[in-house]
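>>> Pasting a predicted model and its sequence here:
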Amino acid sequence: MNDLNDHNQSNSRFNRISTPANAVLTLVFWLMAIVCLVPVLLVLSVSLSDEGSVIRHGYSIWPREFTFYAYEFLLKDIAKIAKGYGVSIFVTIAGTLLSLLFTAMLAYPLSRRDFKFRNYFSFFVFFTMLFNGGLVPFYMTYSIAGLKNSLIALILPYLIAPFNVIVMRVFFSNTIPPALIESAVIDGAGELRIFRSIIVPLSLPVMATIGLFQTFAYWNDWFLSLIFISNDNLVNLQYLMYKVMREVEYLNSGLVEASRAGELSKNLPSETVRMAMAIVGIGPIIFVYPFLQKYFIKGLTVGSVKG
């Protein structure tokens, strides 16, 4: 009984001591959240501002002259934006699912201590994080394979990331008991059955974490469209934004005659429209994290505590 009272008193002292620390940490996290939110609010404000007001007064958190003109301008080219959205959504979903499958299929055998050559293959995976062939061999490989102007060229290069393989391998090694696999083997389960029925259901935290990383990687990519896609119907949304930015920079660079620049600027997005495209581009992806937050937090702490 005395031990129980001592334990309760110790917990109460700990709570009294930790309350100020918790308040400070909460305040710090709120400040960090506000700091991260300010750039998004600034972009949103500019997209809802009048172009002349932005030129005269610069950026502000609250629109000086509120207008939806930037979004109305984008809706005039809704077909191209819709195609870009369709390509981005398909590539992101298909690429993320395939990436999770192949990453798990590579990381799982590397985590098995009874796999004879696991150290050699682990070294090969790690080696690719340090050295690569460069842009020219990268481009030639996919061009010779005939993958230019295809959606496969937007999926295949990011299919397996060495860092993700290492993270998933550590999770498998530290979380899934070897005895569980041995008992499944004794019961007559094959490797494919073990992987499908045991490994994958127990790996939701790391799957969600890697899936979130890959979702952002595929959605935010514009470089692969730049070097592999020349068909305007196959470019993704981010590359459309990139083209808009380059065209506006070209007009503002002074390389175009004043009369010609005035004529072109009527058909090209302005500063506010560029910000509106940024909002349109980040809109869907920000809704992914809340659904994966529970598993994402567990995945970040993989290997930190065991026992």
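Alright, I've got the coordinates. Numbers count the residues shown, from 1 in each chain.
>>> okay, CA-based contacts and neighbour counts for the rest of this
Fine.
>>> Can you get me a residue count around Ala94?
15 (other C-alpha atoms under 10 Å).
>>> tell me which element the closest residue to it other than its chain neighbours falls in.
In this structure, Ala94 finds its nearest non-sequential neighbour in Ile155, 7.8 Å apart by C-alpha to C-alpha, 6 or more residues apart in numbering. According to DSSP states H and E, Ile155 maps onto helix 152-155.
>>> Pull the residues that contact that helix.
Helix 152-155 has contacts (C-alpha atoms under 8 Å, 6 or more residues apart in numbering) with 91, 94-95, 142, 147, 218, 224-225, 228.
>>> Go again with 7 Å.
Outside helix 152-155, the residues that touch it by C-alpha atoms under 7 Å, 6 or more residues apart in numbering are 91, 95, 147, 224-225, 228.
>>> What about these, which one has the most neighbours?
Going by other C-alpha under 10 Å, Gly95 tops the contacts of helix 152-155 with 27 neighbours.
>>> Contacts only, for that one.
By C-alpha under 7 Å, 6+ apart, the contact list for Gly95 reads 155, 159.
>>> what do you get if the cut-off is 8 Å, keeping everything else the same?
Contacts of Gly95 by C-alpha under 8 Å, 6+ apart are 155-156, 158-159, 214, 218.
>>> ok so it is a strand residue?
No. Gly95 is assigned helix when assessed by DSSP: H, G, I helix; E, B strand; the rest coil, not a strand.
>>> take the one below as the second:
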Amino acid sequence: MRETMGDRMVGVVIYVMLGFLLALVLYPLIFVLSASISDPAAVMKGEVWLLPKDLSFMGYEKVLGNKEILSGYGNTILYTLIGTAVNLAMTIMAAYPLSRKDFVGRHVFTAMIVFTMFFSGGLIPTYLLIKQLGMINSMWALIIPGAVSVMNIIIMRTFFQTSIPNEVQESASIDGCSNVQTLWRIVLPLSMPIIAVMILFYSVSHWNSYFNALIYLTDRDKYPLQLFLREILIKSETDQMTSSMDLSVQKHMMEAEAIKYAIVIVSNLPVLILYPFLQKYFVKGMLIGAIKG
């Protein structure tokens, strides 16, 4: 079919709007990358808009030479890997029974689980519970309280219900498979798209999380990278408010400025690398959760 003039005009408008939105999304990323490899003095003067100016890798040298930042990077990777594995296992074990039509009382259990989305004990009772369990200043204080997400349980349950025919599970049961064997041998191999979505959801959440670490961790050698980034940002803002004409103070401020942008790039690099490979699964997972409750 030949396009009419109206169709072409609509297409042009759509492309212009998409280009504008793309520029809005890409500009902050490009600016931070350019600022991280530019002269800190030029960045502080506002001379860096898009492209880097007076190349300088001082920020990356300071970041890679800081033992605390490297330790925090390793801690973040450890917390993300273990936390995502725990989240994925818990979500599957909750979503699969709720998706089975022969599970008596599944609607009651679903209602009880959904209830926790709207009501919780609050920060102080949660802290007291974590303290009584002896998890203060331990890795498990960052993993166990958020071991499962109700929204992700609903998304995965919906996938099991709509994408895996019940007849397949019934035939596996007739062949002698138990429920666990059906889950392991039939359901999970057919559920790789939603598993990829869950991995993306949980890993990004763990990677960006800092609030629980701020509350429950006291030893600096257990801090994740995000806490060190927070300290650098706060210290940089404090130095700017209390700055003077002293050369040593100005030099310290420029170093902090370089480190701030460099550590943002370093901390977000794994997520930026991971996301494009899982983007189609990400979109599919959001649609799955919107089709049926």
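Cool, the structure landed. From a predicted model like this one, the values you see are computed outputs, not experimental measurements.
>>> now what about the TM-score between them?
Here the TM-score for the pair of chains, by TM-score structural alignment, normalised by the length of structure 2, is 0.88; 290 aligned residues with a C-alpha RMSD of 2.8 Å.
>>> re the thing from before, same list, the contacts of Gly95 of structure 1, but as JSON lines with distance to Val54 of structure 1 please.
JSON lines is the format used below for these (distance: C-alpha to C-alpha, whole Å):
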{"residue": "Ile155", "distance to Val54 of structure 1": "38"}
{"residue": "Leu156", "distance to Val54 of structure 1": "41"}
{"residue": "Tyr158", "distance to Val54 of structure 1": "38"}
{"residue": "Leu159", "distance to Val54 of structure 1": "41"}
{"residue": "Gln214", "distance to Val54 of structure 1": "36"}
{"residue": "Tyr218", "distance to Val54 of structure 1": "32"}
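>>> can you tell me which of the residues you listed lies nearest to Leu4 of structure 1?
Gln214 (48.9 Å; C-alpha to C-alpha).
>>> Just tell me what the closest one corresponds to in structure 2.
When structure 2 is aligned by TM-score structural alignment, Gln214 of structure 1 is paired with Tyr202.
>>> Now for its match: which residues touch it?
Tyr202 of structure 2 sits in contact with 83-84, 87-88, where contact means C-alpha under 8 Å, 6+ apart.
>>> Have a look at how far, on average, the longest helix seen in structure 2 is from structure 1.
Scanning structure 2 for the helix with the most residues, using DSSP state H, yields helix 247-291. Following superposition, helix 247-291 of structure 2 is found to deviate from structure 1 by 3.3 Å on average (mean C-alpha distance after the TM-score superposition for structure 1).
>>> Now do the buried residues in the host helix or strand of Gly6 of structure 2.
Element membership of Gly6 of structure 2 [criterion: DSSP H and E] is helix 5-36. For helix 5-36 of structure 2, burial by neighbour count (16 or more other C-alpha atoms under 10 Å) applies to 30-36.
>>> Is there a neighbour count for the residue nearest to Ala94 of structure 1? I'd like the number.
With other C-alpha under 10 Å as criterion, Ile155 of structure 1 counts 21.
>>> Return the distance of the counterpart of it in structure 2 relative to Asn75 of structure 2.
When structure 2 is aligned by TM-score structural alignment, Ile155 of structure 1 is paired with Ile143. Counting by C-alpha to C-alpha, to the nearest Å, the separation of Ile143 of structure 2 from Asn75 of structure 2 is 13 Å.
>>> gap between whichever residue in structure 1 pairs up with Arg220 of structure 2 and Gly52 of structure 1?
Mapped onto structure 1 by TM-score structural alignment, Arg220 of structure 2 lines up with Asp232. Here Asp232 of structure 1 is placed at a distance of 32 Å from Gly52 of structure 1 (C-alpha to C-alpha).
>>> same deal with Asn22 of structure 1?
46 Å.
>>> So which elements touch the helix holding Gly6 of structure 2?
Judged by 3 or more C-alpha pairs under 8 Å, 6 or more residues apart in numbering; DSSP states H and E, the packing partners of helix 5-36 of structure 2 are helix 247-291.
>>> Is the residue most central in space within structure 1 within a helix or a strand, and which one?
Nearest to the mean C-alpha position of structure 1, counting by C-alpha atoms, centre = their mean, stands Phe216 at 1.5 Å. Using DSSP H and E, the element containing Phe216 of structure 1 is helix 204-220.
>>> Give me the angle between the longest helix of structure 2 and helix 192-208.
150 degrees (axes from the mean of the first three to the mean of the last three C-alpha atoms, to 10 degrees).
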